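Chemist: One predicted model, sequence on top.
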Amino acid sequence: MADKEIVIATGNKNKLREFKEMLEPMGYTVKSIKDFDNIPDIVEDGKTFEENATIKATAVAKALNLPVFADDSGLIVPSINNEPGIYSARYAGDHDDDANNAKLLKRLGHSDDRNAYFHTSLVGVKPDGEKIHVSGVVSGEITTEEHGDNGFGYDPLFYVPSMHKTMAEMTDDEKNSVSHRGRALEKLKTVINDWW
């Protein structure tokens, strides 16, 4: 059977790797938007993770005439008004992990309530507009300093009690087993063939 081509609307090589590890064994060929030239500029002006993921996936699916998956993920810390939320990637500017982490630690200060969770909305859109949506959540807490170097974004600050380590201290397999994106991808695995 010929490989089934799916485009992931990301330029993030870490994120792409997670999709490849999950979908390629199922017979899908996974590409990123960096494999194509005619990708439009996309303004993610949605009010929710699902809206932003849908905006991204729809724009790229129309441009490439291929099925596209996009996710919008973020960290939510209830004690600081659910920040950074949909602004997670640009919390302290534009996609600067170190600055984002520093701002988060400063906002939390010496707070005792450091509970947090990561949320992913994963949306697939076909060129004809048919949509699929799954989501995933992982709960944890924000540490007072960074630990580990096998992650990106807020991973060095996000401690998962059941694993006794931060996301950035986990192996890829460990992270995929508990992460919000991993959980969304696991859900996707159960429904993607029917949607396809």
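Modeler: Happy to help now that I have it.
Chemist: only C-alpha atoms for contact and neighbour calcs from this point on.
Modeler: Fine.
Chemist: what residue lies at the spatial centre of this protein?
Modeler: residue 73 (4.2 Å; Cα atoms, centre = their mean).
Chemist: Specify the local secondary structure of that residue.
Modeler: Taking DSSP: H, G, I helix; E, B strand; the rest coil as the rule, one finds residue 73 in the strand state.
Chemist: mind checking which helix or strand the nearest residue to it once chain neighbours are set aside is in?
Modeler: Spatially, and ignoring its direct neighbours in sequence, residue 73 is nearest to residue 120 (4.2 Å; Cα to Cα, 6 or more residues apart in numbering). Using DSSP states H and E, the element containing residue 120 is strand 115-125.
Chemist: cool, and residue 177?
Modeler: Per DSSP H and E: helix 172-178 holds residue 177.
Chemist: Check it against this one:
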Amino acid sequence: MKLCFATHNIHKLEEIQALLGNHFELLTLDDIGCNAEIPEPFDTIAENSREKARYVKDEFGVNCFADDTGLMVDALNGEPGVKSARYAGLQRNSNDNMKLLLNNLTGSKDRKARFVTVITLTLNNVFHEFEGSVEGQIIFEKRGIHGFGYDPIFVPDGYDKTFAEMTMQEKATLSHRSRAFAKLVNFLKKHN
């Protein structure tokens, strides 16, 4: 089955292709000729995920799935949340985002946080939604060289390594994205 993954993010693509294996032929936005930055105008992760999937289906007529992810930090009332990728500005720079987040947590003893991913699949004009989350803590400084986004400052509960210190395979066993994608893959296998 051919499916488009509505992303330009090569790191996400690598992570998801590893989860999907050879069961599906994964197309990227570039493969279908979409060079646009798909708008994320809504206030929730679920709405933005759905909007991206709707946009690709309406504009290009292909079955696709789109994800949106946010990091919610308790001490910051859920920030950066839906604005995680552009927390420090429209340049979407991970280092700037982490620096601002750590600065905003200065003096806070409460470091609880959670990553949430929502995936929306549009298949034959029907929308399906899958969610995954992982609880953890924000540490005080970056550690690790793998992953992307906030991975160097997030330690999942029950572990002593950040996502950026884990291999892709280790992270895939417990990440928010892998949990949401496992639900998507199970659904697709039943409907393939």
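Modeler: Alright, I've got the coordinates. From a predicted model like this one, the values you see are computed outputs, not experimental measurements.
Chemist: so the helix holding residue 177 of the first structure aligns onto which residues of the second structure?
Modeler: Using TM-score structural alignment, the residues of the second structure aligned to helix 172-178 of the first structure are 168-174.
Chemist: tell me which residues of that stretch are tucked away?
Modeler: By 16 or more other Cα atoms under 10 Å, the buried positions in stretch 168-174 of the second structure come out as 168, 171-172.
Chemist: Residue 96 of the first structure touches residue 90, doesn't it?
Modeler: Yes: the pair residue 96 of the first structure / residue 90 is scored as a contact, 7.1 Å apart, by Cα atoms under 8 Å.
Chemist: before we move on, the earlier item: relative to the second structure, what is the average displacement of the helix holding residue 177 of the first structure?
Modeler: On superposition with the second structure, the mean distance recorded for helix 172-178 of the first structure (mean Cα distance after the TM-score superposition for the first structure) is 0.6 Å.
Chemist: And that helix, how far out from the chain middle?
Modeler: Its chain's average C-alpha position is 14 Å from that of helix 172-178 of the first structure, according to Cα atoms, centre = their mean, to the nearest Å.
Chemist: circling back to that earlier point, switch the buried residues of stretch 168-174 of the second structure over to a markdown table; also include distance to residue 103 of the second structure.
Modeler: Formatted as a markdown table, those follow (distance: Cα to Cα, whole Å):
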| residue | distance to residue 103 of the second structure |
| --- | --- |
| 168 | 28 |
| 171 | 26 |
| 172 | 29 |
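Chemist: contacting residues around the alignment partner in the second structure of the residue nearest to the centre of the first structure?
Modeler: Matched by TM-score structural alignment, residue 73 of the first structure corresponds to residue 69 in the second structure. Each residue near residue 69 of the second structure by Cα atoms under 8 Å, 6 or more residues apart in numbering is listed here: 45, 82, 84, 115-118, 177.
Chemist: go on, residue 101 of the first structure?
Modeler: Counted by Cα under 8 Å, 6+ apart, residue 101 of the first structure has contacts 153-154, 157.
Chemist: Could you measure from it over to residue 89 of the first structure?
Modeler: 10 Å (Cα to Cα, to the nearest Å).
Chemist: Spit out the residues that contact those two alike.
Modeler: By Cα under 8 Å, 6+ apart, the residues touching both residue 101 of the first structure and residue 89 are residue 153.
Chemist: before we move on, the earlier item: what do we get in the second structure for the residue nearest to residue 73 of the first structure?
Modeler: In the second structure, residue 120 of the first structure lands on residue 117 (TM-score structural alignment).
Chemist: Ok, residue 5 of the first structure next?
Modeler: In the second structure, residue 5 of the first structure lands on residue 2 (TM-score structural alignment).
Chemist: out of everything not next to it in sequence, what's closest to its match?
Modeler: In space, residue 2 of the second structure is closest to residue 25, 4.7 Å off (Cα to Cα, 6+ apart).
Chemist: what number of residues lie near the one you found?
Modeler: 12 (other Cα atoms under 10 Å).
Chemist: now residue 188 of the second structure
Modeler: Neighbours of residue 188 of the second structure (other Cα under 10 Å): 15.
Chemist: The first structure: which residue goes with that one?
Modeler: By TM-score structural alignment, residue 188 of the second structure lines up with residue 192.
Chemist: Name the SS class of its match, please.
Modeler: Going by three-state DSSP: residue 192 of the first structure is helix.
Chemist: what about whichever strand or helix holds residue 95 of the second structure, how far off from the first structure?
Modeler: Secondary structure assigned from DSSP H and E places residue 95 of the second structure in helix 94-104. Mean deviation of helix 94-104 of the second structure relative to the first structure after superposition (mean Cα distance after the TM-score superposition for the first structure): 0.3 Å.
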